[in-house]
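Engineer: Sequence isn't available, so here's the structure alone:
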């Protein structure tokens, strides 16, 4: 009965008209990621594309990995998620993502999940502190969706928001006890969830520096979002912190004091002469090649707060001269064929395998990605939703991920006639196999060693379809292989009953 409902659901998914953007559907599991359309115009960097899909259909909202053909590689848990990426922890490659319980006025209060290369969750980073929430609820963890960065010291930097009352009577439209959103970041020990460092904007940066006009604040749920931290990374002498609503980047010392400020608005208290460096409402600021004399910064310059702003949104690389207190633009990445105005989210990643290095830009609220070569030319364009706020992704990355899932491959069997069988096979998350070997075995209690090889079929994308005619077997096992090396095998599949095998969905 369960199989019948699943088949009906999948058939409806495959045949119903799409009102938004095409989604993929599969027989072997209830995964429905958006179709990722990719167009190459030059040599591209290697790696898999990491997209934390949001605001897609319900079965498509998930941390998702695609290959460089746009085929699905891994579909994670179907929840609201942000900041999906690969990082290093204790010298090993891991993937991390954030998900949360929703609440009023914020993305949610949640935890950061750390998975190893078998997709087992090895750590769950949580934050407990004295927070006030707009709904009045208490949550298991108060990490917000903006930042979850593993430091070289194997700690994690996370961001958070607290609804706080403060005196803003010195500001136009301010009051003595105005509700504001205080932006905080924490450094947390990953193994123990112990807080190692805590910093909040309200105690260190005048609220008058905000680029957002004072509004609301009479009630808690109307709190004024004056600061808005959306990225934190470790630096030589402390932390580099981005403030979207101050249109500035701050270098915070390890004692919590402000070392310097680089402003995208020349009228906003910056410490550098930077007449040609302008940015606004920016995201994903990262530090590179830091010395005592200079460093480089990369960021996504939204240049837009809503759809009425002209943009364009661009990727920026900035050189910062710490000795002479000057800054200038190294790259301003735009696609001459596509004027992007992205009001929220966005990312800038320096890729690693080619020289000169390529750069990947995720366009945030616009469901697109662009890869640029070292000369600033577009070599890859990708899209996974309509421009009109359908699917989107907070950040988009490329990584050389390698994984062997701890679950078995999934198989779905469909008898199309009395002598023809359609066999569908997938292994959600696996990266290393290139073919399927189908073995006939004598009984439900038999092992692969007792099997007889029926056929070998090349892997084709995420889900491989093999039509079988007049098959002389009752029980089979599907084996995922790299050449002739076995990497994983399905459970025993019985062919004697139509649609007899329900897929295992990890």
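Structural biologist: Received the coordinates, thanks. From a predicted model like this one, the values you see are computed outputs, not experimental measurements. Numbers count the residues shown, from 1 in each chain.
Engineer: only C-alpha atoms for contact and neighbour calcs from this point on.
Structural biologist: Will do.
Engineer: residue ranges of the strands in the stretch 1-150 of the chain, please?
Structural biologist: 37-40, 48-54, 62-66, 72-75, 81-89, 92-103, 106-115, 121-125, 148-150 (DSSP state E, counting those that start in this stretch).
Engineer: What lies in contact with the longest one?
Structural biologist: Defining contact as CA atoms under 8 Å, 6 or more residues apart in numbering, one finds that strand 92-103 is touched by 63, 79-88, 107-117, 133-135, 144-145, 148, 401.
Engineer: List the buried residues for stretch 321-328?
Structural biologist: Residues 321-322, 326-328 are the ones in stretch 321-328 that count as buried (16 or more other CA atoms under 10 Å).
Engineer: could you dump those to a markdown table with distance to residue 445 and secondary structure?
Structural biologist: Listed next are those as a markdown table, based on distance: CA to CA, whole Å; DSSP: H, G, I helix; E, B strand; the rest coil:
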| residue | distance to residue 445 | secondary structure |
| --- | --- | --- |
| 321 | 70 | strand |
| 322 | 70 | coil |
| 326 | 73 | strand |
| 327 | 70 | strand |
| 328 | 69 | strand |
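Engineer: try it against this one:
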């Protein structure tokens, strides 16, 4: 079951009037920012059945909307409160705001995009998927019960990975593949617990957050850590009985700990983040806590600017350096007016934490009460996903903001995490095309797209007068500049049309089926082969 606090988001979708917009990102569009284009503007196409979020660069890069200084793609899942989103699911988007890939074709319930990860020397796209139940009862904390999937470069599902030996499946908060070809996951099983000392029932219930490492190939659990075995609820400042933490009943167990990130270090230790304890825990291979950073029982002296609360996405970066997203707020408490992305230096001899740099949002008008990520890039820059604020930005080595983009005009839309990463996708399914209803035997307009294809630089429109023998002629070719491309041909003599995806080397990547003006369709010719090198 997937339980969602109504104050955070729900994956349930309904239809409300919202204004559809163009595809390429806007640059400092005041109508977008004011909400005049709707709370969650979205893209539309002539034929492709997708409506991804529309991007607006509130702080534009120098070459907006191209943002050519950015290398790679953005991976995230817009999450909407109630009716806020036109289309939910995971997205891959270009820096210029155009769509690359939508998980909508997979028909996976509640898919949350995690981005590419490396397993056994190959890159795979990773998603979290709900077990099918999508509920949003009042008083329930944000938890998930499902599994993680690996998709190869053809977007085939090659692995399903979840927790083992627990009463629930993998939670959405963390999935990370280690260099040992294992997977780290969170889980939220319910446990009976006496809550009298917390003004609850003797026959109460808590979420006993679990950290588990699983061998991906076998599914065998290698490490299992349960919060109640190591952290007493009195260590955390989580109130019982709020809509954000649960009331301690079987239907709404108390989420006193709330694990939201895990990382395994090279020395075999684990870095665990507890949002509701406002603490990072370093845990050894036996499960014992080595130290606590932050929170009411911190083992470190937190120097100026280093205190964090209700944090997300803690990551070690070599010896003594940690990045963390400091929400500084939760549904029941606000400690800072807007979130921060922190890079911290810690000394585990002197037991002190110092601030290396901080990143601040472009829009500082509201706090972030949930979610968020800080990704450190190889050049020293960083990309921050601003949690319950629907925006993301790049920052230089000092933490200064370089540009900022938004994917909604309202905090009713958010993203759990957002990453900038390289990816090469060549779908196993063929490109798709649609002939416009206005087409005639002498004027043909064709719309084409290929969900997830990253190598396409141009499209060819081909025609054939007969189905058999099939002889195609290239009628026109155009560069690909958006998710959907329009091709037109003025002439006569062709009954059937086909599009061909080309890469930058002039090699064929894929062929669509043939489509006739009368709606007849049939597959590509036997002699039509892909000439691009296999991935």
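Structural biologist: Structure received. Quick caveat, the model's predicted, so the values are computed rather than measured.
Engineer: For the strands of the stretch 1-150 of structure 1, give me CSV that also has mean neighbour count and distance to residue 410 of structure 1.
Structural biologist: As requested, those are arranged in CSV below (neighbours: other CA atoms under 10 Å; distance: least, CA to CA, whole Å):
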stretch, mean neighbour count, distance to residue 410 of structure 1
strand 37-40, 15, 26
strand 48-54, 26, 22
strand 62-66, 26, 18
strand 72-75, 24, 13
strand 81-89, 22, 24
strand 92-103, 19, 22
strand 106-115, 21, 21
strand 121-125, 16, 21
strand 148-150, 25, 32
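Engineer: List the contacts of residue 517 of structure 2.
Structural biologist: Contacts of residue 517 of structure 2 by CA under 8 Å, 6+ apart are 435, 439-441, 495-496.
Engineer: So among the residues you listed, which ones count as buried?
Structural biologist: 435, 495-496.
Engineer: Relative to residue 102 of structure 2, which of these is nearest.
Structural biologist: Residue 102 of structure 2 lies nearest to residue 435 out of those, by CA to CA, at 22.2 Å.
Engineer: contacting residues around the closest one?
Structural biologist: So residue 435 of structure 2 contacts 444-447, 515, 517 (CA under 8 Å, 6+ apart).
Engineer: on that earlier part again, between the buried residues of stretch 321-328 of structure 1, which is closest to residue 152 of structure 1?
Structural biologist: residue 322 (23.2 Å).
Engineer: Distance check, the residue nearest to residue 200 of structure 1 when sequence neighbours are not counted against residue 206 of structure 1.
Structural biologist: Leaving out its chain neighbours, the residue that sits closest to residue 200 of structure 1 by CA to CA, 6 or more residues apart in numbering is residue 184, at 4.2 Å. Separation of residue 184 of structure 1 from residue 206 of structure 1 (CA to CA, to the nearest Å): 14 Å.
Engineer: which of these two has more neighbours?
Structural biologist: Comparing residue 184 of structure 1 with residue 206 by other CA atoms under 10 Å, the one with more neighbours is residue 184, at 22 against 10.
Engineer: Helix or strand for the more buried one, just tell me which one.
Structural biologist: Residue 184 of structure 1 belongs to strand 178-189 when elements are defined using DSSP states H and E.
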